[in-house]
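>>> below is the sequence, then the predicted model.
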Amino acid sequence: MMPSPFLSGIYIYPVKSLAGIAVDRWPVTEKGLRYDRQWMLVDKNRKFLSQRRLPKMALIRTALTESCLTLSAPGLDDLVLPLEATNGETLECEIWHDRCLAHEVSTQANRWLSDFLHIDCKLVYQAEETIRPVDPNYARPEDKVYFSDGFPFLIISENSLASLNRAMNLNYPMPRFRPNLVISGCDSYAEDSWRTISIGEINFRLPKPCARCSVPTIDPETAESGQEPLLTLSRIRKWNQKVYFGQNALHDNTGVLHIGDQVSIHKTGPKQPPIV
């Protein structure tokens, strides 16, 4: 008999598309996990940058203390930045189809990142008072998010990855898929049918499966790209010309998540994507 589902992993990504951080407990704010993708890199046209365009971004590590965000990259001294809101220039930045306001962090940060990535770029920060709404096709008017692609959370179950690894005959680690919340104690792809769940004291809605891009093909240790997992996902998880792995999620309330929190499934529906 399968044990009750529980939260087995929490990951935050302070800077969009840079390396993430595994934590044992973490606060959830109105925009999602605290500091999760509150920073972002933009190019000279103020468009967001990601590993899709610059795989080398995977090599920049992030670390958080109570007062600082630290970036580390091979061959460079660490860059230490204050967590408090910056008074830098306000920029209108573009992330997918959204335009939102952000603050430039510092010329020092811009220079450090531009030197490592060999591209003219800036580090920007989203102030707490800035409102970036979630796609109204899937969200409520009050739902908001930092600089994630579209939703504040990505949920993946441990057994879904185990099943995918068997299909690939590989052993990819979970961080390669950049989830926020990892669930153990459920069947593989059980999350495909979840609609509303609670994890500890926080309630979640799962309106849409996550269509995957090229980022999981990038080895986070080397920044080198391969064909997997997209090759196998296109065979076993393809629908309407896209491949899917994991579920996007929105939250109804704030609180604190802890590793080991019980996961309760309140409402299920047809599998999304509708793959048998």
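Thanks, I have the structure now.
>>> when you work out contacts or count neighbours from here on, use the C-alpha atoms and nothing else.
Will do.
>>> residues touching the nearest residue to Ala249 once chain neighbours are set aside, list them.
Leaving aside its chain neighbours, Ala249 sits nearest to Leu206 (4.4 Å; criterion: C-alpha to C-alpha, 6 or more residues apart in numbering). Leu206 is in contact with 194-196, 247-250, counting by C-alpha atoms under 8 Å, 6 or more residues apart in numbering.
>>> distance check, Leu206 against Ser184.
Per C-alpha to C-alpha, to the nearest Å, Leu206 is found 17 Å from Ser184.
>>> how about Val80?
35 Å.
>>> those two: who's more crowded?
The neighbour count for Val80 versus Ser184, taken as other C-alpha atoms under 10 Å, is higher for Ser184 (22 against 16).
>>> I figured that one hits Asn159, correct?
Yes: the pair Ser184 / Asn159 is scored as a contact, 7.1 Å apart, by C-alpha atoms under 8 Å.
>>> tell me how many other residues crowd the residue nearest to Gly9 when sequence neighbours are not counted.
In space, and not counting its chain neighbours, Gly9 is closest to Val182: 4.6 Å by C-alpha to C-alpha, 6+ apart. Using other C-alpha under 10 Å, Val182 has 20 other residues around it.
>>> tell me the first helix or strand C-terminal of the host helix or strand of Val182.
Element membership of Val182 [criterion: DSSP states H and E] is strand 181-184. Moving toward the C-terminus from strand 181-184, the next helix or strand (DSSP H and E) is strand 194-199.
>>> which other helices and strands does that next one contact?
With contacts defined as 3 or more C-alpha pairs under 8 Å, 6 or more residues apart in numbering; DSSP states H and E, strand 194-199 has these neighbours: strand 202-211, strand 263-268.
>>> and stretch 41-57, how far apart are its ends?
10 Å.
>>> which residues touch that stretch?
15-19, 40, 58, 91-96, 117, 119-124, 213-215, 218, 223-225.
>>> sort out for me which of the residues you listed are in strands.
With DSSP state E as the criterion, strands contain 40, 91-95, 121-124 from among the contacts of stretch 41-57.
>>> got another one to weigh against that:
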Amino acid sequence: MPFLSKILLYPIKSLDGVAVSSATVLEGGALAHDREFALFDAQGKVVNAKRTATIHTIRAAFDLAAREVRVWTPERSPQSFHLDGDRSALNAWFSEVFEQPVMLRQNLHMGFPDDTNASGPTLISVASLETIAGWFPDLSVSEIRQRFRTNLEIDEAPAFWEDQLMAEPGQLLPFQLGQVSMLGSHPCQRCVVPTRDSQTGDRLPQFQAQFSQRRQATLPDWAVTRHFNHFYRLTLNTKVPPSEAGKHFHIGDSITVGVPT
């Protein structure tokens, strides 16, 4: 039976993630601490990997219980900051890296997801990651994981199993993951980020074209083809109703699929 095998949170948008054994649902449908912070420039625009490859060179290690982050780059030695008490110093560190004023903003309602209409955790099967790694012999499963940055991974399920957790466009498919009721929405449209090395930002020139070709060729029979106006799509975007706020995901949770609403 498919079960939840990995939970990944990305406390600062576009930086490294942290694996946890459980995660709490926020009122806005996202996971607590996932994309809780994002960087913004002086014009109020988000500073993320879509806009600048520099962010790929930043390494971050989080201690969520202590509310601390340790950051470094190839040119800068590791430094530790308290996410709340050292905010000004952390902003100054990021400003030096990007060579422009930037600052962290915080959202405790839903974080800073790319899709605010489907703000729930993204979901993928482990077999999907393994299959995609097989398309690119020079890339490991770990590297594919870091490029696509999904929250919930499902094991004991075939490749692209997550494609069946969505109904026709405009509908939502209910399913239960552990104690949490969720709604499958659509396959996530990908951006430039997965084409880049997660550590250096170097771009693999034919990644998007090769991915799309293979994705189309291996699209499972259970996928709703009307969601695929193009095939550069991967992972399930979800919604989590406000009634689920405060509930928890745990490693080992099983999935029960419902009917479209």
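Nice, I can see it. Because the structure is predicted, anything quoted here is derived from the model rather than measured.
>>> report the TM-score for the pair.
The TM-score (TM-score structural alignment, normalised by the length of structure 2) is 0.79; 230 aligned residues with a C-alpha RMSD of 2.3 Å.
>>> of the ones in strands among the contacts of stretch 41-57 of structure 1, just the buried ones, ChimeraX syntax please.
In ChimeraX syntax, the buried subset of these is picked out as below (16 or more other C-alpha atoms under 10 Å):
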select :40,93,94,95,121,122,123,124
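>>> any idea how many residues pack against the residue mapped onto Lys16 of structure 1 from structure 2?
Counting by TM-score structural alignment, Lys16 of structure 1 corresponds to Lys13 in structure 2. Around Lys13 of structure 2 sit 23 other residues, with neighbours defined as other C-alpha under 10 Å.
>>> quick one: Lys13 of structure 2 and Gln106 touch, right?
No: counting by C-alpha under 8 Å, Gln106 is not a contact partner of Lys13 of structure 2; they are 10.4 Å apart.
>>> ok so, going back, make TSV out of the ones in strands among the contacts of stretch 41-57 of structure 1 and add distance to Arg52 of structure 1.
Output for those, formatted as TSV (distance: C-alpha to C-alpha, whole Å):
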residue	distance to Arg52 of structure 1
Met40	14
Leu91	23
Glu92	22
Cys93	18
Glu94	16
Ile95	13
Cys121	15
Lys122	17
Leu123	17
Val124	19
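>>> which of the ones in strands among the contacts of stretch 41-57 of structure 1 sits closest to Val145 of structure 1?
Ile95 (12.0 Å; C-alpha to C-alpha).
>>> please report how far the closest one lies from Arg166 of structure 1.
Ile95 of structure 1 is 35 Å from Arg166 of structure 1, by C-alpha to C-alpha.
>>> swap in Ile21 of structure 1?
26 Å.
>>> Leu33 of structure 1: which of the helices and strands packed on strand 194-199 of structure 1 is closest?
Using C-alpha to C-alpha, these put strand 202-211 closest to Leu33 of structure 1, at 11.7 Å.
>>> what's the overlap in contacts for Lys13 and Gln106 of structure 2?
Contacts common to Lys13 of structure 2 and Gln106, judged by C-alpha under 8 Å, 6+ apart, are 36-38.
>>> find me the equivalent region of the strand holding Val182 of structure 1 in structure 2.
The aligned range for strand 181-184 of structure 1 is 152-155, by TM-score structural alignment.
>>> contacts for that stretch next, please.
For stretch 152-155 of structure 2, the surrounding residues in contact (C-alpha under 8 Å, 6+ apart) are 2-8, 121-127.
>>> recalculate using a threshold of 7 Å.
Identification of contacts with stretch 152-155 of structure 2 by C-alpha atoms under 7 Å, 6 or more residues apart in numbering yields 2-8, 121-126.
>>> reformat these into TSV and put neighbour count, distance to His250 of structure 2 and secondary structure next to each item.
Formatted as TSV, the contacts of stretch 152-155 of structure 2 follow (neighbours: other C-alpha atoms under 10 Å; distance: C-alpha to C-alpha, whole Å; DSSP: H, G, I helix; E, B strand; the rest coil):
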residue	neighbour count	distance to His250 of structure 2	secondary structure
Pro2	17	14	coil
Phe3	20	10	strand
Leu4	23	7	strand
Ser5	18	9	strand
Lys6	20	9	strand
Ile7	23	8	strand
Leu8	23	12	strand
Pro121	23	13	coil
Thr122	24	15	coil
Leu123	25	14	strand
Ile124	26	16	strand
Ser125	27	16	strand
Val126	23	16	helix
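>>> using a markdown table, lay out those together with distance to Ser254 of structure 2.
Shown next, in a markdown table, are the contacts of stretch 152-155 of structure 2 (distance: C-alpha to C-alpha, whole Å):
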| residue | distance to Ser254 of structure 2 |
| --- | --- |
| Pro2 | 6 |
| Phe3 | 4 |
| Leu4 | 6 |
| Ser5 | 10 |
| Lys6 | 12 |
| Ile7 | 13 |
| Leu8 | 17 |
| Pro121 | 16 |
| Thr122 | 16 |
| Leu123 | 13 |
| Ile124 | 14 |
| Ser125 | 13 |
| Val126 | 14 |
